[in-house]
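Trainee: Mind looking at a prediction? Sequence and model below.
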Amino acid sequence: MNKRITIVCMLLGVVMTTTAQTELRTETQVTASAGDHSPLWLNANHYGLSSIERNSGYLRAGIFHEADSNRTREWRWGYGADVAVAANFTSTLVVQQAYADLHWKKIRMTVGSKQQPMVHKNQELSSGSQTFGINARPIPQVRFELDWWTVPYTRGWVAFRGYGSYGMTTDDRWQKDFTQGHDRRTEHTFFHTKGGYLRFGPKNITFELGLEMGCQFGGTIYDHVSAPKIENDKGFKAFLNALTAQGTDKTDGNYLNSEGNHVGSWVAKLNIDQEKWNLGLYADQFFEDNSMMVHIAYNGYGSGDEAFLRKQSRYFCYDFRDALLGAELKLKAFPWANDFVVEYLYTKYQGGPVYHDITKTDGEHITGLDDYYNHHLFTGWQHWGMVMGNPLYLSPIYNTDHTIQVKDNRFWAWHFGISGDPLPGLHYRLLTSVQKGFGTYFAIYPEPRNNVSMLAEAAYHFPATSRWAGWHVKGALGMDRGELMGDNFGLQLTVGRSMWLNKKGKENRQ
């Protein structure tokens, strides 16, 4: 028998044996806008499946088998394939997700591109996490994750979860087309993530504290100011340095940094769950180096020939200013408005306005000017032009000078979100962000730039008893006003359908 026919038959056999948990999803979306771009909240936090162009759209189809559909088994598996054909996007064919999951008890391994939700934040109302947000396309990677594991001998009061991954970015061609030789770009860049979280307390009142970190490393850098091409280390040591934040970049010289572009966040959340309401208070403090990670940096070097030697116990301390602070209130018995989010984001400090390396005549070592989401070698914390963290940082895709840089990373912002379910099947959300941007330390705006971005969105899921069962329709209005994003107004319409390969699929999954 022909090999292709054999493979197809095998795949069909797998699908037929898992129809009770396999879901088919199709969706089409159209966006029409007036202004310079589509409004911020019509394109942000869509896992990168969006466009800043005024008019755009896509056709999307996917098949998913969730590994968690049968929690009674120790070994479980799942998969997902999610593809879109788009117009006026960064690419016409978008492989949004393509992954396989393997679970054993509380351990999961994921291979491929998969949309990972934010930690501690509401997925549709929050402005976004600062390190691992939902604003950019997923990166293909091998990821290991441990679900909440209760620490022995703590009577259930302490639990731990964590994850780690290695992968490679996929925007090489886009970077080359976007820069057009005007700015540095990277190819075959490796990607690393890791995170760990501790949870304390009983079920109704808990406190979580976590550390999450990411790194871009390896690959080839083109059009750098000091060299036309830089080949970074791609061997085992580079992967180890990404894990441990050690090593040094080839361009560092005497002023050593950890190899690659390391970023991360300290995150915390207090959760109070009561019969009629739930309150969550959370914080997300971003960092690029020790000045904001531990707020202390060594500053006790010698002088002269001993300028790079540690000679005394002397340190420089940095303030606690930059952070995302948020609160979420859920009202369980009031469907008309049952979820409220308010967030305040401040990023102006960044370790202070001074960076000074030690010299033979001046031993002061001050590591300010962190320049969030940017890097002196790599193209910064972005993928396909969209920042991989919070979209209130102005993504490089907005730049008209062909540079892959975040040009507004010093700002303050207030963000508000409300959602509700006033009728069966009807869901809405409202978002408002008020922002004042100051540019960067290296390119300060002559005058601060203000911005207001708003979204009004409503979605209706047809009931299971109707002839339109499985269909949903969603409409949204978005608006930007101000000097930062420009004046934009847009409409967005989404129509989709979910189908189970077996009529009992939904019931069997539950």
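Mentor: Yep, that arrived.
Trainee: C-alpha from now on. contacts and neighbour counts both.
Mentor: OK.
Trainee: can you map out the strands along the stretch 351-500 of the chain?
Mentor: Using DSSP state E, counting those that start in this stretch, the strands of the stretch 351-500 of the chain run over 355-356, 366-367, 382-383, 386-387, 411-423, 426-439, 444-461, 471-482, 488-500.
Trainee: Looking at these, which is nearest to residue 3?
Mentor: strand 488-500 (28.9 Å; C-alpha to C-alpha).
Trainee: chain center to that closest one, what's the gap?
Mentor: 22 Å (C-alpha atoms, centre = their mean, to the nearest Å).
Trainee: Could you tell me the angle between it and strand 471-482?
Mentor: 160 degrees (axes from the mean of the first three to the mean of the last three C-alpha atoms, to 10 degrees).
Trainee: Can you name every helix or strand that strand 488-500 contacts?
Mentor: strand 22-34, strand 471-482 (3 or more C-alpha pairs under 8 Å, 6 or more residues apart in numbering; DSSP states H and E).
Trainee: quick one: the helices in the stretch 51-200 of the chain?
Mentor: In the stretch 51-200 of the chain, the helices defined using DSSP state H, counting those that start in this stretch lie at 172-179.
Trainee: Could I get the strands of the stretch 351-500 of the chain in CSV, plus columns for distance to residue 7 and mean neighbour count?
Mentor: Shown next, in CSV, are those (distance: least, C-alpha to C-alpha, whole Å; neighbours: other C-alpha atoms under 10 Å):
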stretch, distance to residue 7, mean neighbour count
strand 355-356, 59, 13
strand 366-367, 57, 23
strand 382-383, 34, 24
strand 386-387, 37, 30
strand 411-423, 45, 20
strand 426-439, 42, 21
strand 444-461, 36, 17
strand 471-482, 32, 20
strand 488-500, 23, 19
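Trainee: want to compare, so here's the second one:
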Amino acid sequence: MKYFATIILLSISSVLFAQKSGFTPEFSTSFSSYASSGDDLPFWMTANQNGMFTMQNNTYQLLQAGLTRSLERDSAKTWGYMYGANFVYGYAGASDFQVNQYWAGLRYKWLVLRAGAKPEPIQYAGLSSTNGNMYWSNNSRPLPGVTLSTDGFIPFLFWKNWFSFKAEYQENFLRDNRYVMDSHLHHKSLYLRAQLPKNWSITAGLDHNVFWGGTSPDYGKLPGIKDYFRYILGMAGSKTALQTDILNAEGNTLGMYLLKVGKAYNNFSLTFYYNHPFEDRSGLEMANLRDGLWGLHYANVNRKAFLTDAVVEYMNTRNQSGSFHLVPDPTPTEPTRRHGRGRDNYFNNSVYRSGYVYQNRMMGTPFFIPNINSEGISTGFHSTRMWMQHFGLKGNLCTHLTWKTMLSWSRNFGQYGDPYPSPLNEFSFLAESRYHSSKLPFDVKFGVAGDYGDRFQKRIGAYAGIHYAF
């Protein structure tokens, strides 16, 4: 009960402070109850939920309370600010309380400085399996860190009527229980957008991520801030770095190319998006061209229609630049020659063995499921070669009732060096409806979800909840 009291007191005091200061925040609270026929909840009940589900059980109760103030959208204002927090109490045979989100930020003209742990904005009506980004899907708890970014897309010089850019520079602190303790995750991105005639738009971008620093149980303390520029620039390691980093790039580097093409029509819009992952130079040079995420989003201009949004996605990670990685291939003139540069083994690393996770949940596409050892620490992903098809639909059944459904098929092959004896197939679904009316001070949601296949336990579950905001 002390956790409930903490949430209520913090929320009330925040609202009172906001009112006295003339702020206009939004306070929200919700309660949801979940039940499953299996030992755990179905996949789409817990995936992409900001890491709120931390325990395994066939029943789960969640209480949330949050406060959010967004940046002003008035471009005439030189300064702006934002803040937010979300508190979560979960019960599943045991109790768990977490400050799931917390952040504060300051904007000066088009530049934004933010500190804390803030989730990514929801893309494609919340129907995408990855939120449109294989690396940042809101599947894990938001990472604590410091971010310097533009305030969205910014018009560029004398091309401002048709050309704009968006950039972000971020340092995240991984303070969870992981294989390399106290490590960091550096992230930066740059996106360019062109607005073309007849309502066409093209966006191209690059995401770059590097795990660096920390203390490894195998190698001791790894080089830290003194090698910072080597990490972020993808340079070879210094003399104090590991031998593999001296021969390659220091730290665990991974990233993504992104392409997005949009077209607006009179009654709807279409957006095609493509993610191309890379782990090293072979991926940068697109030797793994067949791998990536392809998606298409349909958005109806009429937001009261039966079908307002639809998403279809296909993801493939089977190529990985080939099945060989630098195997001996000597010739009479080159006795030390080695051939191949494949087995990229996405999101895994031999030094940062927890993989691309935070709080034991994958930070990117939720179809990568981490292995958790007996000490409760992620040891990376066993299945990194897979394909996936996903469909998402949502709309309105009537004036006060909305609907949403998601269907996903995947086939998992393990790894090149450790394949499954036969592929593991999996089908997961979710169907949800939400009732909202001006006559009630809260919204009501209810839904069902289930899994059927070889990867997860066969199970079906149901949930219901209420949500109140002012």
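Mentor: Looks like it came in fine. Source: prediction; values computed, not measured.
Trainee: Just give the TM-score of the two.
Mentor: After superposition, the two chains reach a TM-score (TM-score structural alignment, normalised by the length of structure 2) of 0.88; 445 aligned residues with a C-alpha RMSD of 2.5 Å.
Trainee: sorry, back to before: would you format the strands of the stretch 351-500 of structure 1 as CSV with distance to residue 175 of structure 1 included?
Mentor: As requested, those are arranged in CSV below (distance: least, C-alpha to C-alpha, whole Å):
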stretch, distance to residue 175 of structure 1
strand 355-356, 29
strand 366-367, 29
strand 382-383, 9
strand 386-387, 12
strand 411-423, 26
strand 426-439, 22
strand 444-461, 25
strand 471-482, 27
strand 488-500, 26
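Trainee: Report how many residues lie close to residue 169 of structure 2.
Mentor: By the measure other C-alpha atoms under 10 Å, the count of residues near residue 169 of structure 2 is 16.
Trainee: pretty sure it is in contact with residue 207, am I right?
Mentor: No: the pair residue 169 of structure 2 / residue 207 is not scored as a contact, 10.2 Å apart, by C-alpha atoms under 8 Å.
Trainee: Check the contact lists of the two and give me the overlap.
Mentor: With contacts defined as C-alpha atoms under 8 Å, 6 or more residues apart in numbering, the residues shared by residue 169 of structure 2 and residue 207 are 187, 188, 189.
Trainee: Which among the helices and strands packed on strand 488-500 of structure 1 is found nearest to residue 87 of structure 1?
Mentor: strand 22-34 (9.4 Å).
Trainee: Which stretch of structure 2 lines up against the closest one?
Mentor: Counting by TM-score structural alignment, strand 22-34 of structure 1 falls onto residues 25-37 of structure 2.
Trainee: which parts of the matching stretch are buried?
Mentor: Within stretch 25-37 of structure 2, the residues scored as buried using 16 or more other C-alpha atoms under 10 Å are 25, 27, 28, 29, 30, 31, 32, 33, 34, 35, 36, 37.
Trainee: Determine which residue in structure 2 is aligned with residue 391 of structure 1, please.
Mentor: With TM-score structural alignment as the criterion, residue 391 of structure 1 pairs with residue 366.
Trainee: give the contact list for that match.
Mentor: So residue 366 of structure 2 contacts 47, 48, 129, 130, 137, 139 (C-alpha under 8 Å, 6+ apart).
Trainee: And for residue 261 of structure 1?
Mentor: Counting by C-alpha under 8 Å, 6+ apart, residue 261 of structure 1 has contacts 215, 216, 217, 375, 378, 380.
Trainee: so what's the spatially most central residue of structure 1 up against?
Mentor: Geometric centre of structure 1, nearest residue: residue 133, 2.1 Å, by C-alpha atoms, centre = their mean. Residue 133 of structure 1 sits next to 45, 117, 118, 388, 389, 390 when contact means C-alpha under 8 Å, 6+ apart.
Trainee: Please identify which of the residues you listed is nearest to residue 437 of structure 1.
Mentor: Relative to residue 437 of structure 1, and with distances defined as C-alpha to C-alpha, the nearest of the contacts of residue 133 of structure 1 is residue 390, at 14.2 Å.
Trainee: what about the closest one, how many residues close to it?
Mentor: Counted with other C-alpha under 10 Å, residue 390 of structure 1 comes out at 24.
Trainee: same deal with residue 187 of structure 2?
Mentor: 19.
Trainee: What does residue 309 of structure 2 correspond to in structure 1?
Mentor: Mapped onto structure 1 by TM-score structural alignment, residue 309 of structure 2 lines up with residue 339.
Trainee: Okay, and the spatially closest residue to that match that is not a sequence neighbour sits in which element?
Mentor: Of all residues not flanking residue 339 of structure 1 in the chain, residue 330 sits nearest, at 4.5 Å (C-alpha to C-alpha, 6 or more residues apart in numbering). Element membership of residue 330 of structure 1, judged by DSSP states H and E, is strand 323-331.
Trainee: Run through who's touching that strand.
Mentor: Contacts for strand 323-331 of structure 1 (C-alpha under 8 Å, 6+ apart): 122, 130, 276-286, 337-347.
Trainee: After it, heading C-terminal, what element do we hit next?
Mentor: strand 339-346.
Trainee: Could you pull out the buried residues of that next one?
Mentor: By 16+ other C-alpha under 10 Å, the buried positions in strand 339-346 of structure 1 come out as 339, 340, 341, 342, 343, 344, 345, 346.
Trainee: any idea of the angle it forms with strand 323-331?
Mentor: Going by the same axes, to 10 degrees, strand 339-346 of structure 1 makes 170 degrees with strand 323-331.
Trainee: and strand 339-346 of structure 1, what other elements does it pack with?
Mentor: Against strand 339-346 of structure 1 (3+ C-alpha pairs under 8 Å, 6+ apart) you get strand 323-331, strand 411-423.
Trainee: and if we set it to 10 Å?
Mentor: If you count contacts as 3 or more C-alpha pairs under 10 Å, 6 or more residues apart in numbering; DSSP states H and E, strand 339-346 of structure 1 packs onto strand 277-287, strand 323-331, strand 411-423, strand 426-439.
Trainee: Next one: the equivalent of residue 417 of structure 2 over in structure 1 from residue 407 of structure 1, what distance?
Mentor: Matched by TM-score structural alignment, residue 417 of structure 2 corresponds to residue 442 in structure 1. Going from residue 442 of structure 1 to residue 407 of structure 1 by C-alpha to C-alpha, to the nearest Å gives 9 Å.
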